[in-house]
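sequence and predicted model, in that order:
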Amino acid sequence: MLVLSRALRHSGCDCNQDETTPMSDYTIRPLTAAELQHAVNWAGREGWNPGKHDAECFRTTDPEGFLGGFLDGEMIASVSAVNYDEAFSFLGFYIVRPEFRGSGHGLEIAQHALTHCTGRNMGLEVWSSSRTITANPVSPPPTTTIALSAQKTES
């Protein structure tokens, strides 16, 4: 569990608050099964369509892989960083409650997720918040899949 308690927000924060605003305790930790279901519900409200049993399967694969960000004990962010094995991870489920977006808490949980996956190749699912939703709910909007690869080189 990571607990961040700071007197001042970090500089460079692209948030709407003054840099001298005190920051409350923000805790990042693995989600319980009930908290994970709460994050699945958030995903549905964001317009995502997670599979009915996907979260349970991924949580079984890596019980430490679904993380929650808790501000003063209340969950305000989630991310998945599921390690399949020593070579591969998959990131997704990155959600920050709308009223906390731009506060820096999302960046912190994302950095924690990346640390959880250190040393592995990573797949990443990104959902564009600016996409247009079609009027026909049976026909989903077109999507774009981009495949990226990276190779570590000795320097």
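Good, I have the coordinates.

please make it C-alpha for all contacts and neighbour counts, starting now.
Will do.

buried ones in the strand or helix carrying residue 93, by neighbour count?
Per DSSP states H and E: residue 93 is located in strand 88-96. By neighbour count on 16 or more other CA atoms under 10 Å, the buried set for strand 88-96 is 89, 90, 91, 92, 93, 94, 95, 96.

same for the helix or strand following it, what does it pack against?
Going down the chain from strand 88-96, the next helix or strand is helix 105-116, by DSSP H and E. If you count contacts as 3 or more CA pairs under 8 Å, 6 or more residues apart in numbering; DSSP states H and E, helix 105-116 packs onto strand 26-30, strand 66-71, strand 74-83, strand 88-96.

next SSE downstream of helix 105-116?
Next along from helix 105-116, by DSSP H and E: strand 121-124.

and that following strand, what does it pack against?
Strand 121-124 packs on strand 88-96, going by 3+ CA pairs under 8 Å, 6+ apart.

so the strand it packs on versus strand 74-83, what angle?
If you take axes from the mean of the first three to the mean of the last three CA atoms, to 10 degrees, strand 88-96 sits at 160 degrees to strand 74-83.

ok, now which ones touch the nearest residue to residue 124 once chain neighbours are set aside?
Nearest non-adjacent residue to residue 124, counting by CA to CA, 6 or more residues apart in numbering: residue 91, 4.8 Å away. Each residue near residue 91 by CA atoms under 8 Å, 6 or more residues apart in numbering is listed here: 79, 80, 81, 82, 113, 122, 123, 124, 125.

burial measure for the third one, as a count.
The local packing count at residue 81 equals 28, with neighbours defined by other CA atoms under 10 Å.

and the comparison structure, right after this:
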Amino acid sequence: MSNSNQLDTFKKKIKSNIFTLISNNQIQEAKGLISQYEEIVNIDIEIYHAKSLICIIEEEYETAEKYLKEAIHLDNLNSDTYYNLGYLYQINNDPAKSYYFYQLAKQYSKDSQIISEITEIQNELIKQNPTICNNISEKTNNSKKSPSNCSYFSANWWLRCTTNIKIC
């Protein structure tokens, strides 16, 4: 096995251990392992995800958002990052941002089960906040499109119309 393969195997094992620790609510241990990992590997999108999850658990939402935005800079096509942002905005009662980032997660995901899960979440957001789609419908001036399905809006329009979304 080459050194590169050994390093990749090591990285996967450490990251798996980090997420296991987070899942078991062993946050301090996860933080310690993250610190050790970062001494070896400088930048890793999955570590940004782990850090953001820890921040969400610790209710440090602004810091979680910062890590997720840094993850977008590393890979702006990563569906997990957008999913996590959608969740972050959902728990912070910002349904418009939540819906938007879930939509991006759906757009970039290749996992049909995740896409289905996101669709259910979005439908629940619409049910709880029907103005998400009403606002989109009003601003697009297109009454032929159904406000019960927000998937028709353009990402560029949404970025212009949704306030306070500053990814970069």
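Cool, got the structure. These numbers come from a predicted model, not from an experiment.

please state their TM-score.
Remark: TM-score between the superposed chains equals 0.30 [TM-score structural alignment, normalised by the length of structure 1]; 74 aligned residues with a CA RMSD of 4.7 Å.

related to what we said a few turns ago, most neighbours of all the contacts of residue 91 of structure 1, which one?
Top of the contacts of residue 91 of structure 1 by neighbour number is residue 80, holding 30 neighbours under the definition other CA under 10 Å.

I figured it hits residue 95, correct?
No - using CA atoms under 8 Å, residue 80 of structure 1 is not in contact with residue 95, being 9.6 Å away.

closest one to residue 39 of structure 1 among the helices and strands packed on helix 105-116 of structure 1?
Among those, strand 74-83 comes nearest to residue 39 of structure 1, with 6.5 Å by CA to CA.

from residue 67 of structure 1, how far out is the residue nearest to residue 124 of structure 1?
According to CA to CA, to the nearest Å, residue 91 of structure 1 stands 11 Å off from residue 67 of structure 1.

now for the two: what residues contact both?
79, 80, 81, 113.

now for the longest helix along structure 2, which elements pack on it?
Ordering each helix of structure 2 by length in residues (DSSP state H) puts helix 3-23 first. Other elements packing on helix 3-23 of structure 2 under the criterion 3+ CA pairs under 8 Å, 6+ apart are helix 27-40, helix 45-57.

take the helices and strands packed on helix 105-116 of structure 1 and lay them out in JSON lines including distance to residue 60 of structure 1.
Output for those, formatted as JSON lines (distance: least, CA to CA, whole Å):
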{"stretch": "strand 26-30", "distance to residue 60 of structure 1": "13"}
{"stretch": "strand 66-71", "distance to residue 60 of structure 1": "10"}
{"stretch": "strand 74-83", "distance to residue 60 of structure 1": "10"}
{"stretch": "strand 88-96", "distance to residue 60 of structure 1": "14"}
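
the host helix or strand of residue 101 of structure 2: what's the following helix or strand?
Applying DSSP H and E as the criterion places residue 101 of structure 2 in helix 95-108. The first helix or strand that comes after helix 95-108 of structure 2 along the chain, using DSSP H and E, is helix 112-128.

apart from its chain neighbours, what residue comes closest to residue 113 of structure 1?
Nearest one to residue 113 of structure 1, counting by CA to CA, 6+ apart, is residue 81 at 5.4 Å.

who touches the one you found in this structure?
Counting by CA under 8 Å, 6+ apart, residue 81 of structure 1 has contacts 65, 66, 67, 89, 90, 91, 92, 113, 114, 116, 117.

which of the residues you listed sit farthest apart?
67 and 89 (14.0 Å).

let me know the closest of the buried residues of strand 88-96 of structure 1 to residue 106 of structure 1.
residue 96 (6.0 Å).

how many neighbours does the residue lying closest to the closest one once chain neighbours are set aside have?
Leaving aside its sequence neighbours, residue 96 of structure 1 sits nearest to residue 77 (CA to CA, 6+ apart; 4.2 Å). Per other CA under 10 Å, the neighbour tally for residue 77 of structure 1 reads 26.

and residue 123 of structure 2, by the same measure?
17.

now do it against residue 155 of structure 2, distance only.
In terms of CA to CA, residue 123 of structure 2 sits 19 Å off from residue 155 of structure 2.

also residue 121 of structure 2?
Following CA to CA, the distance that separates residue 121 of structure 2 from residue 155 of structure 2 is 19 Å.

and the two? which has more neighbours close in?
The neighbour comparison of residue 121 of structure 2 against residue 155 (other CA under 10 Å) goes to residue 121, with 18 against 13.

dump the residue contacts of that one.
Contacts of residue 121 of structure 2 (CA under 8 Å, 6+ apart): none.

list the contacts for residue 53 of structure 2?
22, 64.

how about 10 Å then?
19, 22-23, 27, 47, 59-61, 64-65, 67-68, 84, 88 (CA atoms under 10 Å, 6 or more residues apart in numbering).
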